[in-house]
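[1] Okay, predicted coordinates and the sequence, questions at the end:
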Amino acid sequence: MASGIKTREINYSTLDGKQFTGYFAAPESTAPVAGVIVSPEWWGRNEYTEQRARELAEHGYAAFAIDMYGDKNVTTDAKQAYAWMMQTFEDPDTIVTRASAGLATLAAQEEVNADKLAAIGFCYGGKVILDLARSGAPLEAVVTFHANLSPKAPAQKGQIQAEILVLHGEDDSMVSLDDVDAFREEMHAAEVSHEVIIFENAKHGFSNPQADERAKANAVDLGYSAEAEKQGLIAMYELLDRRLGQ
């Protein structure tokens, strides 16, 4: 564990000039460390995402919570979150373009060893990093929590460099077990090293302590599970530590 961490916001842009603001956290270290991008739920780059970045820094990684909507836009309203998310689906290249810009920004920081990169993502953010991995991004590991697993286009052999860990709730009504099976088939066909862990009695959003509150406010089927969150984070760090050599 790091003895102390530092944080800062970083402005960055895509080639079309759209502006984004990410949140960077890193251990107080004299040597560059492995870097991890953190891709947020459809709510945007909020405090929860920043918390996960700080936790990664405390564990010894440099972490960058990326901004997928631009201008640091966040919401607690599901209709607004859905609208923003769907805007990123209008052009099939938007998600990978924005995620790639975030990954490049992370890799460019002086605290980061650009040869050791990984990505984690939650819900919509899980789809973001899976599509980033499918694009051939230089990632050692990818970890998703209650993610949309559907690809823009199925991965082909040799495309995905990362080892992938999918953490899924058995009672997730938004991403079915059939969707999980289809993902497994995609990974097997592309010969990608992967693991899927399915948590009993866990719903969509299981990793976020605010999931129950958001479910009630928006009439959506989310639910927090402290046990699934705990076991998911243990599995995540086991993979990151093994692949990134921490």
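    Great, that's in hand.
[2] For the rest of this, base every contact and every neighbour count on C-alpha atoms.
    OK.
[3] Helix, strand, or coil at Trp42?
    Secondary structure state of Trp42, per DSSP: H, G, I helix; E, B strand; the rest coil, is coil.
[4] Isn't it up against Ala81?
    Yes: Trp42 lies in contact with Ala81 (Cα atoms under 8 Å); the separation is 5.4 Å.
[5] Show me the contact partners of the biggest helix by length in the chain.
    Identified as the longest helix of the chain according to DSSP state H is helix 226-244. Contacts with helix 226-244, where a contact means Cα atoms under 8 Å, 6 or more residues apart in numbering, come from 34, 116-118, 140-141, 143, 145, 165, 167, 169, 199, 202, 206-209, 246.
[6] Let's see that with 7 Å instead.
    Residues outside helix 226-244 that contact it (Cα atoms under 7 Å, 6 or more residues apart in numbering): Ala34, Lys116, Glu140, Ala141, Val143, Leu167, Phe199, Ala202, Phe206, Ser207.
[7] Filter those residues down to just the ones in helices.
    Among the contacts of helix 226-244, none falls in helices (DSSP H).
[8] Just flag the most distant two among those residues.
    Across the contacts of helix 226-244, the longest distance by Cα to Cα is 31.6 Å; it joins Lys116 and Ala202.
[9] and these two? which has more neighbours close in?
    Ala202 (23 against 19; other Cα atoms under 10 Å).
[10] Which residues belonging to the longest helix of the chain are considered buried?
    Within helix 226-244, the residues that count as buried by 16 or more other Cα atoms under 10 Å are Ala228, Glu229, Gly232, Leu233, Ala235, Met236, Leu239, Leu240, Arg243, Leu244.
[11] what does stretch 52-62 give?
    Arg52, Ala53, Arg54, Glu55, Leu56, Ala57, Glu58, His59, Gly60, Tyr61, Ala62.
[12] Show me what the host helix or strand of the first one is packed up against.
    With elements taken from DSSP states H and E, the one containing Arg52 is helix 47-58. When contacts are defined as 3 or more Cα pairs under 7 Å, 6 or more residues apart in numbering; DSSP states H and E, helix 47-58 packs onto strand 19-27, strand 62-65.
[13] list the buried ones in the longest one?
    Of the residues in strand 19-27, those scored as buried under the neighbour-count criterion (16+ other Cα under 10 Å) are Phe20, Thr21, Gly22, Tyr23, Phe24, Ala25, Ala26, Pro27.
[14] Included below, for side-by-side comparison, is a second structure:
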Amino acid sequence: MSEQKSILHEYNGQTLDHLIVHDGTGRVLPTVIIIPTVMGVQPLEIGFAERLNDLGYHAVIADLFGRRFTPVVDKEAAFAAMGELRADRAALRDRLLAIVDVVRVRPHVDSARVAVIGYCFGGQCALDVARSGVDIAGVASFHGLFDPPGLPPRPIKAKVAAYHGWDDPMVPPEAVVALGNELTAGGCDWQIHAYGNVAHGFTNPNASQMGIKGVEHNEAAARRSWASLESFLDEVFR
């Protein structure tokens, strides 16, 4: 049975309220940081964290926006907050690395075995963590945005996996090729999985109800990408 606890983190005048999901035994375990979508910490991400806990990992859902968990989020305000973070990718990178540092020093976190995964905007954030050159085990992006941050490139130390819907209108095929070239230039061990006839947001069972063109759940892609993530984490934490 998993347990949940807030990690309050003061950053640049904001209180970030990360949520750790753990097994309550006090064991030192590999830890996965989950960077959620623009909507922040939601039941979907908590479910992912519980699944990771069942696999034998601690999971920390990162709060990028300085708001506590709430099932109801003002979408307009959420997208505005995301836009502010995306407008300064250097500052966003620093925020992300501060979160990694906070998690690494937590009791019962194996600091040598930390990975970051992210969804949608969080997937872009996960890739930016890898691009920073920080020495962590791995990074995985689910239907993330691929556009580079426009910062001086650094060697990429983390292994990288990206799970992408081929029909995602936010990430055209040329962006997929560009990411592969970027990761190759960074010198990292990388893999990109593209799922045919799959749109943006495919891991979210509620995606099709959002009424956003090009955003749609796909059960097969969600299942296949999670199975691949399990294998990826098993490899990077070995």
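    Received the coordinates, thanks. Keep in mind the model is a prediction, meaning the values are calculated, not measured.
[15] Quantitatively, what TM-score do the chains reach?
    With the length set by TM-score structural alignment, normalised by the length of the second structure, the two chains reach a TM-score of 0.93; 237 aligned residues with a Cα RMSD of 1.8 Å.
[16] Gly232 of the first structure and Tyr23 of the first structure: what is the separation?
    According to Cα to Cα, to the nearest Å, Gly232 of the first structure and Tyr23 of the first structure sit 23 Å apart.
[17] do Glu213 of the first structure as well
    For Glu213 of the first structure, the distance to Tyr23 of the first structure - Cα to Cα - is 24 Å.
[18] what residues are up against the corresponding residue of the first structure for Leu64 of the second structure?
    Aligning on TM-score structural alignment places Leu64 of the second structure opposite Met68 in the first structure. Neighbour list for Met68 of the first structure: Arg98 [criterion: Cα under 7 Å, 6+ apart].
[19] what's the neighbour count on the aligned partner of Thr105 of the first structure in the second structure?
    Using TM-score structural alignment as the criterion, the counterpart of Thr105 of the first structure in the second structure is Val102. Neighbour count of Val102 of the second structure, defined by other Cα under 10 Å: 14.
[20] what helix or strand is Val102 of the second structure on?
    helix 89-104.
[21] From the rest of the structure, what touches that helix?
    Residues from elsewhere that reach helix 89-104 of the second structure (Cα under 7 Å, 6+ apart): Leu85, Ser111, Asp128, Val129, Pro149.
[22] Trace the fourth one over to the first structure, please.
    Correspondence of Val129 of the second structure to the first structure, assessed by TM-score structural alignment: Leu132.
[23] OK, contacts around that match?
    Counting by Cα under 7 Å, 6+ apart, Leu132 of the first structure touches Val96, Ala99, Ser100.
[24] ok, now with 8 Å
    Contacts of Leu132 of the first structure (Cα under 8 Å, 6+ apart): Ile95, Val96, Ala99, Ser100.
[25] do Thr76 of the first structure as well
    With Cα under 8 Å, 6+ apart, Thr76 of the first structure has these contacts: Trp43, Arg214.
[26] The lengthiest strand in the second structure vs the first structure, average distance?
    Determined from DSSP state E, the single longest strand within the second structure is strand 109-119. On superposition with the first structure, the mean distance recorded for strand 109-119 of the second structure (mean Cα distance after the TM-score superposition for the first structure) is 0.6 Å.
[27] how far is the next helix or strand after that strand from where the chain is centred?
    On the C-terminal side of strand 109-119 of the second structure, the nearest following helix or strand under DSSP H and E is helix 121-131. On the basis of Cα atoms, centre = their mean, to the nearest Å, helix 121-131 of the second structure sits 7 Å off its chain's mean C-alpha point.
[28] same question, stretch 208-223 of the second structure
    Worked out by Cα atoms, centre = their mean, stretch 208-223 of the second structure lies 18 Å from the chain centre.
[29] Ends of it, what's the gap?
    OK, stretch 208-223 of the second structure end separation, Cα to Cα: 17 Å.
[30] Stretch 111-131 of the first structure now?
    First residue to last in stretch 111-131 of the first structure (Cα to Cα) measures 26 Å.
[31] Of all the residues in it, which ones are buried?
    Neighbour-count burial for stretch 111-131 of the first structure flags 111-114, 116-131 (criterion: 16+ other Cα under 10 Å).
[32] same check, this time on stretch 188-196 of the second structure
    Buried residues in stretch 188-196 of the second structure, counting neighbours by 16+ other Cα under 10 Å, are found at Cys188, Trp190, Ile192, His193, Ala194, Tyr195.
[33] Which stretch of the first structure is it matched to in the alignment?
    Going by TM-score structural alignment: stretch 188-196 of the second structure matches residues 192-200.
[34] which of the buried residues of stretch 188-196 of the second structure lies closest to Gly214 of the second structure?
    Using Cα to Cα, these come closest to Gly214 of the second structure at Tyr195, 14.1 Å.
[35] circling back: Trp42 and Ala81 of the first structure: which is more packed in?
    Between Trp42 of the first structure and Ala81, counting by other Cα under 10 Å, Trp42 is the more crowded of the two (25 against 18).
[36] corresponding residue for the more buried one in the second structure?
    In the second structure, Trp42 of the first structure lands on Val38 (TM-score structural alignment).
[37] I'd guessed its match sits against Glu76; true?
    No: counting by Cα under 8 Å, Val38 of the second structure stays clear of Glu76, with 10.4 Å between them.
[38] circling back: any chance of the helices and strands packed on helix 47-58 of the first structure in JSON lines, with distance to Val220 of the first structure too?
    Converted to JSON lines, these look like this (distance: least, Cα to Cα, whole Å):
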{"stretch": "strand 19-27", "distance to Val220 of the first structure": "27"}
{"stretch": "strand 62-65", "distance to Val220 of the first structure": "25"}
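[39] With respect to Met187 of the first structure, which of those strands lies nearest?
    Once these are compared by Cα to Cα, strand 62-65 is nearest, at 26.1 Å.
[40] Centre-most residue in the second structure?
    Gly118 (1.4 Å; Cα atoms, centre = their mean).
[41] What lines up with that residue in the first structure?
    For Gly118 of the second structure, the residue aligned by TM-score structural alignment is Gly121.
[42] now its match, nearest residue through space, not along the chain?
    Nearest non-adjacent residue to Gly121 of the first structure, counting by Cα to Cα, 6 or more residues apart in numbering: Ser39, 4.4 Å away.
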